[in-house]
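Peer 1: here you go, sequence then predicted model.
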Amino acid sequence: MSRSQNVLLILSDEHRPGALGCAGHPHVETPTLDSLAAEGVRFTDAYCSSPLCVPSRASFATGRYVHEIGYWDNAAPYDGTPPSWGHHLTDHGVDHTTIGKLHFQPDVDDGFDDQVLTSHMETQDTFGLYRDPPHVRPGGRARIERAGPVPDGEAWYNADGPDHVCDENRFERAVEWIERRGERDDDEPWLLSVNPLIPHFPLEVEQSYYDLYPVADMDLPVDCPSVDDHPALEQLRNHFDGRDLDEEALRRTRSAYYGLVTALDDYVGDLLDALDRTDQAEDTLVIYTSDHGEMLGDHDLWWKCCMYEQSAGVPLIVRGPDIDVGRTVETPVSLLDVLPTMTDALGIPADPAWRGTSLLPFATGKREPNPDRTVFSEYHAHGVGRGFYMIRRSCYKYVHYLNGPDQLFDLDADPKELENLADHPDHRDVRKSLEAALRDLVDPVEADARAQEDQRRRRELSDDDGPSNTDPH
């Protein structure tokens, strides 16, 4: 890079990667994010390192895999160790502010000293401590069935009050922050991280957004009811209690979710407008991504917590100085690559403990990504008795389960992940190679045993008689 850049990081919550106009979705309207992709680079195959809020965010904060840091579930929020990228920026003198959801343990040194309208894990979701057997989540089905519209101005994400912790106020504060920063005379680079809750549940959206997506016109989930009776996935289906919903309810959840995505897109537009108004856009790397996806009934699954594309995949778009225009990169990448990408733009070194690699050389066309690049994800939390692990390389996705048969998908030939090739003789060598790559990263049995033991210990220390918090953000 010719000079240090500012960084605007927008990390939403539960945005499935296909829910973008620029990704070819037949219904979702995302003009802001489509324009961002048209002016920059979209990474089509990006993944989180664990498809659940707290583990994904702890992994992202530290740049390390979940099995390395031990934040396994939604009752284990990040407590400041190991150091975060916030600590790293402070150590290198970079001005940084975070607005919105962090989902860390409250009142700890998490490295993010300037926090605005923050939400942390005040009430922990302890279902991840009760995995043998997993419990059915009370209210899980009702959470799906109540999807629908609310009057404009009365949605949970835009409640009244200047200090209310809601997304509308978070974006307003972010716009004000950008405007104030634009009035300063110094050329020191800054980083602003904006972390909204939407399009996360609850699937309740303003009527005007809901009306953009007439229920009768909405698509239905893929593979629903599912033809796969995989033991781990059956546990998840039972846990969330979302099977056998009528067609109207299935379409209604999509109308509400797509409406939330479009509301988010409008808010992102406010941030980009502020960059333009203050003449900071040309000096700012903008990164849009999410902490994980959302199943929305595909494969008879809800929320996230699995390795299908809709859950483990995330959108990832970058735009900024020297970034190629209107390009897509299909090589698999990870959320953990965002950290060294940010420090690369800021002109400071990456932490050598981080697992990711800067994406700027790929996004600027200075280097072609390695076609054999391997991306890793794992899951150790509620709804399943044992952990499972994912390796993505080239067109193949391999999922290794400790309580069921493995899965292998050719995503080029089978993007809906309907044909498991794990036992196909023509793919024996592919499976063997991907399993070896997995075992180079982690001992699956050992990591699962550590997670289970830690969850048992925390369960015994808990005062609860059973799992709690049925509707976590």
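Peer 2: On my side now, so go ahead.

Peer 1: C-alpha from now on. contacts and neighbour counts both.
Peer 2: Fine.

Peer 1: contacting residues for Val28?
Peer 2: Ala19, Leu20, Gly21, Tyr258, Val261, Thr262 (C-alpha atoms under 8 Å, 6 or more residues apart in numbering).

Peer 1: just the strands in the stretch 351-473 of the chain please.
Peer 2: Secondary structure of the stretch 351-473 of the chain (DSSP state E, counting those that start in this stretch): strands at 374-379, 388-393, 396-401, 407-410.

Peer 1: tally of neighbours for the closest residue in space to Val445 that isn't next to it in sequence?
Peer 2: Spatial nearest neighbour of Val445, excluding adjacent residues (C-alpha to C-alpha, 6 or more residues apart in numbering): Leu402 at 7.5 Å. Leu402 has 15 neighbours, counted by other C-alpha atoms under 10 Å.

Peer 1: isn't Leu402 right next to Glu378, touching?
Peer 2: No. Applying C-alpha atoms under 8 Å as the test, Leu402 and Glu378 come out as separate, 11.8 Å apart.

Peer 1: structure two is appended below for comparative analysis:
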Amino acid sequence: MIKYLLIPCLLMFGTLQAKENKHPNFLFIFADDMSLDTIGAMQRDVCKTPNLDKLMASGASFNRSYNMGAWNGAVCMASRSMLNSGLFVNRAQEGINKYPHWSEIMRDNGYTTYMTGKWHVPGKPRFDVVRDARPGMPNTFPHNQPEAYNRPKSPEHYAKGWKPWDKTKGGFWEGGTHWSEVVANHGVDFIEMAKNDDKPFFMYIAFNATHDPRQAPKEYIDMYPLDSIKIPENFLSSYPYAEPMGVPHSLRDEYLMPMPRTEYAVKVHRQEYFALATHMDEQIGRILKALDDSGMADNTYIIFTADHGLAVGRHGLVGKQCMYDHSMQVPFFIAGPQIKAKQQFDMPIYLQDAMATTLDLAGINKPKHVQFNSVMPLINKKRKQQYPLIYGKYTHTQRMIQDGDYKLIVYPNAQVYRLFNTAKDPFEMIDLAKNPEYANKVKKLTKKLKKLMLDMDDTLNLDQAKNLSQEAQKKITNPDGH
């Protein structure tokens, strides 16, 4: 546990009344592994998130918010490095240690900075006040909780096995209080403290939820009986390109669920996923209520997003190490002064635009090294497009370009190209790449992708494949499903 890095709180006239700052406050709430499937208001699935639904309705929602990807399997680390450095993915790995962090920019411009929850960025959090900074994930590695993996194989296996509400298993229950509740407790405490500070605040509230181990109190599991859980439209028993895309079953995220994937296992994992999301939503509600009760809400901007999405059974995958929308897209809501309610935007943005947005709203000049952009010109109708093309990567095994309605995914190690019209085919089930009618589209998008890669400081050679095993080549030649 990181101890308080306490700063003086200046009392005004000895009262406990909330003050009025010339500059706005910022409450940034960050979730982990949270796909759009978990937002109730989006009606993509059965997940219930009443507090996030209310936040979404109170301001602007960006419905095509992307993460750029990652340089290793810990996609969350790359996402958070981009978020806190302001740098695109191919510069962030080095730049996170080279440039001032988001919190330091805010602090140097008169803000009290506060952080609690998941960090997972190289080095220590650079905030004035830090409470319980957590590692990348609660302990579930096989030597700690082997029974949390490769499950459930059957109803009988589930009945005898690991349970998400069992507090003796540690993980989110380590320390005796669920980590989501700890984050909310600290957030509420800081809001009480901030009422007596003469400076505006920047709060960075980072939940480990909805990352595995997906542990929640039993009453939340019971909210989602298995017969209410839908099998995803793009469910597959296995993904035919798993090995060339660098996501074999041995990858930690993928090993959570047995192979081949079964409808029963997918239902159990989605049940636990939604339960953890609903439990986190309740904790977010506590923070938002504390802000309302403090009298500071009218001068506070709230941004909610997540570091990336998650598959949880879609395309035969479990994790986030892919270029499909279920793993690349996340919720992105912003509410606050002068932002009209019930606005929805469909132009693509990156979730890491959150930093530049706060700088814009605070009247802080964006440092030259920051590459992401504020969403405020989109909200204020001063700009119709944030980025002409969306770029995605995963290690040296996957590249992606989204150009309008079309997405091209490339697995260079096997020279596999996949093309989807995401407007007509939102679940990315119909691969157009092998259709002769789309040969020219694949060619044009490949050319655009190579140019975009250069712009993104990406040195990978798309045309250079690595040798694969004969078994992997057979899977590519005879893929099962779409």
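Peer 2: Yes, it's here. It should be emphasised that the depicted structure is a prediction, and the values quoted were computed from it without experimental measurement.

Peer 1: ok, the counterpart of Asn234 of structure 2 in structure 1 to Phe376 of structure 1 distance?
Peer 2: Taking TM-score structural alignment, Asn234 of structure 2 has Asp223 as its aligned residue in structure 1. Counting by C-alpha to C-alpha, to the nearest Å, the gap from Asp223 of structure 1 to Phe376 of structure 1 is 25 Å.

Peer 1: rewinding a little: and the match of Asn234 of structure 2, what does it touch?
Peer 2: Per C-alpha under 8 Å, 6+ apart, neighbours of Asp223 of structure 1: Asp298, His299, Asp300, Leu418.

Peer 1: if you set the cut-off to 6 Å instead, what comes out?
Peer 2: Residues in contact with Asp223 of structure 1 (C-alpha atoms under 6 Å, 6 or more residues apart in numbering) are His299.

Peer 1: tally of neighbours for the corresponding residue of structure 1 for Leu432 of structure 2?
Peer 2: Using TM-score structural alignment as the criterion, Leu432 of structure 2 maps onto Leu421 of structure 1. Using other C-alpha under 10 Å, the number of residues around Leu421 of structure 1 comes to 20.

Peer 1: quick one: what's aligned to the residue nearest to Val445 of structure 1 in structure 2?
Peer 2: Using TM-score structural alignment, Leu402 of structure 1 sits opposite Pro412 in structure 2.

Peer 1: would you agree the match of Leu432 of structure 2 is in contact with Asp410?
Peer 2: No. Using C-alpha atoms under 6 Å, Leu421 of structure 1 makes no contact with Asp410, being 7.8 Å away.

Peer 1: Gly182 of structure 1 and Asp279 of structure 1, how far apart?
Peer 2: 7 Å.

Peer 1: next: Glu122 of structure 1.
Peer 2: 38 Å.

Peer 1: and these two? which has more neighbours close in?
Peer 2: The residue with more neighbours, out of Glu122 of structure 1 and Asp279, is Asp279; 14 against 11, by other C-alpha under 10 Å.

Peer 1: tell me which element that one is part of?
Peer 2: If you go by DSSP states H and E, Asp279 of structure 1 is not part of any helix or strand.

Peer 1: that one matches what in structure 2?
Peer 2: Aligned partner of Asp279 of structure 1 by TM-score structural alignment: Gly295.
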